[in-house]
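Visitor: here you go, sequence then predicted model.
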Amino acid sequence: MISVKMLKPYYIKADDQFVRIILAYQYFSVVINKQVFQFIPIEGKEIRINRRTRKVENVGSRFAFQKGKDVIYLTMTELISLPDFMTQLHHIAKPYYGIDYEVDEEFESKLIFEELERLNIKRLIDKALDERDENTFRELVRLL
């Protein structure tokens, strides 16, 4: 079980297209199997959010977390599948979306749910492929 213990930006850069949340030591930690792992900036160091769509753009990034000598890598895809991560992330980025992109919280929640549902469908597709369940695979692919 993975959950976010703390997510604070080291600093935030905003331009016309993106909100970039820069991460550093001691500002981001996760709990994995009841153990706290601290973010270490050896690979991915930023979260890039599209200001118009409010979606995370750098889904291929990998982030490293350390506890003692153990280092665990989590991809952005794994992180955005965590509801508490997405909630904290959108709360951090909300002031940077700008007046042109203001939406109500209901719409924002809907965007988060849609993104999480899409990621869940992809995981179910992977499971169907692993189990060689062609019927389930075809049904899930139609949902994308």
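Guide: Good, I have the coordinates.
Visitor: going forward, measure contacts between C-alpha atoms and count neighbours the same way
Guide: OK.
Visitor: all helices for this structure, in order.
Guide: Along the chain, counting by DSSP state H, helices occupy 76-80, 83-93, 105-130, 134-143.
Visitor: could you dump these into a markdown table with distance to Ser29 and mean neighbour count added?
Guide: Output for the helices of the chain, formatted as a markdown table (distance: least, Cα to Cα, whole Å; neighbours: other Cα atoms under 10 Å):
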| stretch | distance to Ser29 | mean neighbour count |
| --- | --- | --- |
| helix 76-80 | 12 | 17 |
| helix 83-93 | 11 | 17 |
| helix 105-130 | 21 | 14 |
| helix 134-143 | 33 | 12 |
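Visitor: reformat the ones you listed as a markdown table; add distance to Ile42.
Guide: A markdown table is the format used below for those (distance: least, Cα to Cα, whole Å):
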| stretch | distance to Ile42 |
| --- | --- |
| helix 76-80 | 14 |
| helix 83-93 | 20 |
| helix 105-130 | 26 |
| helix 134-143 | 35 |
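Visitor: figure out which of those helices is closest to Thr53.
Guide: helix 105-130 (8.7 Å; Cα to Cα).
Visitor: off-centre distance for that closest one?
Guide: Between the centre of helix 105-130 and the centre of its chain there are 12 Å (Cα atoms, centre = their mean, to the nearest Å).
Visitor: what's that helix packed up against?
Guide: helix 134-143 (3 or more Cα pairs under 8 Å, 6 or more residues apart in numbering; DSSP states H and E).
Visitor: quick one: Val31 and Phe37 touch, right?
Guide: Yes - counting by Cα atoms under 8 Å, Val31 does reach Phe37; the two are 6.2 Å apart.
Visitor: what about those two, which has more around it?
Guide: Legend: neighbour count by other Cα atoms under 10 Å for Val31 and Phe37, higher for Phe37 (21 against 15).
Visitor: also this one, for the comparison:
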Amino acid sequence: MLSIKTFKPYYVKEEGNYIRVVLAFQYFSLLMDDKVYQFVPLESREIRINRETQAIENKDAVFVFQKGKKYNRITLRDLMCVKDFQDHLSKILSPYMILTQPKEKRDEIDYVIMELEKINLLRLIDLALDEKDQIKFNLYTEKLLEIQ
């Protein structure tokens, strides 16, 4: 039976579309056959996640765990089958994952912002007319023409 005893990242680094979870020996241990095995960074030492697809990119990475003189090599793909691992990893990644909005939603937001800017400029033009301020009137009408 395989389960997670301790799983904390040494650090988490954001690099563009990727999130790297870097592991160190004192922060990661497994319980195998009622014995605690400590992670040792002999081969792989990081988990790389694509932010857009939210998928782990390096599933073939091999992690080494040690108990005394005995070493066990486990692939990330096998670790992903352990329910505890998925739970711990999702808690670590939750602050770093970005939920992307669909393009139509962003276009809609941009349209609303542009309309609000036009309304604001029209209000400022009205205010300039009320104050009989020719300079502000010219400035705001030029800006309004630029964004239309």
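Guide: Thanks, I have it. Please read these numbers as outputs of a predicted model, since none were measured by experiment.
Visitor: now the TM-score, please.
Guide: Once the chains are laid over each other, their TM-score by TM-score structural alignment, normalised by the length of the first structure reads 0.67; 101 aligned residues with a Cα RMSD of 1.2 Å.
Visitor: which residues touch stretch 46-55 of the first structure?
Guide: With contacts defined as Cα atoms under 8 Å, 6 or more residues apart in numbering, stretch 46-55 of the first structure is touched by 16-23, 56-58, 93, 96-97, 101.
Visitor: cutoff 6 Å now
Guide: By Cα atoms under 6 Å, 6 or more residues apart in numbering, the residues outside stretch 46-55 of the first structure that reach it are 17-23, 56-58, 97.
Visitor: quick one: it to chain centroid distance?
Guide: 11 Å.
Visitor: which residue numbers in the second structure go with it?
Guide: Under TM-score structural alignment, stretch 46-55 of the first structure corresponds to residues 46-55 of the second structure.
Visitor: can you get me the start-to-end distance on the matching stretch?
Guide: Its start and end residues considered, stretch 46-55 of the second structure measures 14 Å (Cα to Cα, to the nearest Å).
Visitor: returning to what we had before: now, of the contacts of stretch 46-55 of the first structure, which are buried?
Guide: Using 16 or more other Cα atoms under 10 Å as the burial test, the contacts of stretch 46-55 of the first structure include 18-23, 56, 58, 97 as buried.
Visitor: just the ones in strands from those residues, please.
Guide: Using DSSP state E, the subset of these located in strands is 18-22.
Visitor: among those residues, which pair sits farthest apart?
Guide: Farthest pair in those, by Cα to Cα: Phe18 and Ile22, 12.2 Å.
Visitor: pull the number of nearby residues for Val59 of the first structure.
Guide: By the criterion of other Cα under 10 Å, Val59 of the first structure has 16 neighbours.
Visitor: give me the nearest residue to it, chain neighbours excluded.
Guide: Met76 (4.9 Å; Cα to Cα, 6 or more residues apart in numbering).
Visitor: of all the ones in strands among the buried ones among the contacts of stretch 46-55 of the first structure, which comes closest to Asp84 of the first structure?
Guide: Closest to Asp84 of the first structure, out of all of these and judged by Cα to Cα, is Ile21, at 16.4 Å.
Visitor: how about that closest one, what's its partner in the second structure?
Guide: That one, Ile21 of the first structure, aligns with Val21 by TM-score structural alignment.
Visitor: contacting residues for its match?
Guide: 12, 46-47.
Visitor: which ones among the residues you listed are found in strands?
Guide: Members of the contacts of Val21 of the second structure lying in strands (criterion: DSSP E): 12, 46-47.
Visitor: which of those has the most neighbours?
Guide: Glu46 (22 neighbours).
Visitor: give the contact list for the closest residue to it other than its chain neighbours.
Guide: Once flanking residues are discounted, Glu46 of the second structure sits nearest to Val22: 4.3 Å by Cα to Cα, 6+ apart. Contact analysis of Val22 of the second structure by Cα under 6 Å, 6+ apart lists 9-11, 45-46.
Visitor: cool, Val36 of the first structure as well?
Guide: By Cα under 6 Å, 6+ apart, the neighbours of Val36 of the first structure are Val30.
Visitor: that one and Phe28 of the first structure: what is the separation?
Guide: 10 Å.
Visitor: which residues do these two both contact?
Guide: By Cα under 6 Å, 6+ apart, no residue touches both Val36 of the first structure and Phe28.
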